[in-house]
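Visitor: Coordinates for the following, if possible.
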Amino acid sequence: MKRLILLRHAKTEPLTDAVSDFERKLKKRGIVDANLVAEDLKKRSYLPELIISSPAKRAIQTAGVCAAVFNIPESEIMEERFVYDGDTTARMVAAIAGLAGEYNTVMVVGHNPDVATLSMQLSGKDYFHFPTCAAAVISFAVADWDE
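Guide: Prediction:
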C-alpha cells in the first residue's frame, strides 16, 4: 500500500511589487493552519516519510511546519522546481512513480491548480475544491510507486 498526501501551501502574504511571487511568505494564519493540518494528518496516522515541495518560500515554509510535526528531518524535504513551475500533472506523476519503494507515504506540497488537478486525476473525481492548506490523501493498493 502506498499513500500520497497532496497539500496546497498555507495562507500567504499578498502579491505586491515589493515581493516576487516566488518569495512570498506565510502569514501567521498560514503557519497556524499548516500546523493544524499536519496534526490532524498525524492523528489519523497519515505520516509521510518524505516531503516533496515546490521551492517557493511559502511551500517550503508549509513543508517545514509539517516536517516538524511529523518529526521528519529537513534533509527529507526535497525541493523540486517542477512543482512550482506548473509542469503538467504527467510530470508530477512521473516523479512520484520514480520514488524509492522504501517510502510508503509521501507528501507533495504545491500550488493550485496543479494539486487540485492531480487530486482529480488520481482519485477519479470531477471536482476538487482546494483552498490554501487543504490536503487530499490518496491510497494506492500497490507495492511500488511505479505500478
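Visitor: Could you use CA atoms for every contact and neighbour count after this?
Guide: OK.
Visitor: gap between the residue nearest the centre of the chain and residue 15?
Guide: In the chain, the centroid-proximal residue (C-alpha atoms, centre = their mean) is residue 109; its distance is 2.0 Å. Using C-alpha to C-alpha, to the nearest Å, residue 109 is found at 19 Å from residue 15.
Visitor: Longest helix in the chain, please.
Guide: In the chain, assigned by DSSP state H, the helix with the most residues is helix 28-43.
Visitor: Tell me the helices and strands packed up against it.
Guide: helix 57-70 (3 or more C-alpha pairs under 8 Å, 6 or more residues apart in numbering; DSSP states H and E).
Visitor: Would you mind identifying the next helix or strand past the helix it packs on?
Guide: strand 77-79 (DSSP states H and E).
Visitor: so what does whichever helix or strand comes after that next one touch, helix or strand wise?
Guide: Counting by DSSP H and E, the next helix or strand C-terminal to strand 77-79 is helix 81-85. If you count contacts as 3+ C-alpha pairs under 8 Å, 6+ apart, helix 81-85 packs onto helix 89-97.
Visitor: What is the helix it packs on packed up against?
Guide: Counting contacts by 3+ C-alpha pairs under 8 Å, 6+ apart, helix 89-97 packs against helix 81-85, helix 114-123.
Visitor: this one as well, want them side by side:
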Amino acid sequence: MHRLILMRHAQAEASSPSGGDEARPLSNTGRKEAVRMGQTLAERGLTPDLALVSSAVRTRQTWDQMHDAFGDVEVRDEPRLYNAPSDVLRRFVESCEDEAGCLMLLAHNPGVHVLATEYLSESAASPAILDRLAGGFPTAAAALFTVDVAGRCVFEGFLTPRDLGVA
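Guide: Next up is the predicted model:
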C-alpha cells in the first residue's frame, strides 16, 4: 500500500424508520457530500483499489454515491467496522496493506478521527496539521496519507465537504 484514505460516512438522518442507529440513511446533504468527495478524490488521482466499508446503511450509501467517480474498485462490506475503535480500524488497514496500492477505509467516528490523529502523531506531523484535525472530523471528511517504505502513514491532506463548497 502506498496510499491510505480514512473517511467518515456522509451526513445521515437523525433517525431511521426502524429506530436503529445502524439503519440510519443519508440525508439529502449527505448524498451531495458523498458525490462531491468521490469526484474530488478521483480528480486528484486518489482512486482506491480496495475499499473497506462499514455495513451500516449510511456508510454503504456513502460508498454508493461515490463509486461512479472511481470506476472498478474491489469493495468489502465489513460489519466489524461499524462504530469500531481505532485499534480495530488499524488492524483492518494493516491486514490489507499488501492487497492494494490505495486503500480506502470508510467508517465512523470517533474511530476514524482517533486513528487519523494517531497516524499524525506517529509520523511527527506539524502542530498546524494536528490542530486542523483537533477541530474534528466532520461527515464525509477524508484524511489522506502516503505510506512510506517503512510503513508509516505520512499526512498528505485533509478534505472536508466545506472545503469543497458543500455545506
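Visitor: Got a TM-score for the pair?
Guide: TM-score for the superposed chains, counting by TM-score structural alignment, normalised by the length of structure 1: 0.86, backed by 142 aligned residues with a C-alpha RMSD of 2.1 Å.
Visitor: who touches stretch 96-115 of structure 1?
Guide: Identification of contacts with stretch 96-115 of structure 1 by C-alpha atoms under 8 Å, 6 or more residues apart in numbering yields 1-9, 46-54, 59-60, 62-63, 83-84, 86, 88-89, 130, 143-147.
Visitor: list the buried ones in the longest helix of structure 1?
Guide: Under the neighbour-count criterion of 16 or more other C-alpha atoms under 10 Å, helix 28-43 of structure 1 has 30, 31, 33, 34, 35, 36, 37, 38, 39, 41 buried.
Visitor: and what of stretch 98-115 of structure 2?
Guide: For stretch 98-115 of structure 2, by 16+ other C-alpha under 10 Å, it's 100-109, 111-115.
Visitor: Which two of those have the greatest separation?
Guide: 101 and 109 (24.6 Å; C-alpha to C-alpha).
Visitor: can you tell me the helix or strand for residue 145 of structure 2?
Guide: strand 142-147.
Visitor: which residue numbers in structure 1 go with that strand?
Guide: Using TM-score structural alignment, strand 142-147 of structure 2 corresponds to residues 135-140 of structure 1.
Visitor: Mean per-residue distance, the matching stretch versus structure 2.
Guide: Mean deviation of stretch 135-140 of structure 1 relative to structure 2 after superposition (mean C-alpha distance after the TM-score superposition for structure 1): 0.8 Å.
Visitor: Show the contacting residues for residue 27 of structure 1.
Guide: Residue 27 of structure 1 sits next to 11, 12, 13 when contact means C-alpha under 8 Å, 6+ apart.
Visitor: how about residue 82 of structure 1, what's its match in structure 2?
Guide: Per TM-score structural alignment, residue 82 of structure 1 is aligned with residue 80.
Visitor: Can you get me a residue count around the residue nearest to that match when sequence neighbours are not counted?
Guide: Counting by C-alpha to C-alpha, 6 or more residues apart in numbering, residue 80 of structure 2 lies nearest to residue 54, which is 7.1 Å off, once chain neighbours are set aside. Neighbour count of residue 54 of structure 2, defined by other C-alpha atoms under 10 Å: 25.
Visitor: Check residue 144 of structure 2 too.
Guide: Residue 144 of structure 2: 22 surrounding residues under other C-alpha under 10 Å.
Visitor: before we move on, the earlier item: need the three-state assignment for the residue nearest to the centre of structure 1.
Guide: Assigned with DSSP: H, G, I helix; E, B strand; the rest coil, residue 109 of structure 1 falls in the strand class.
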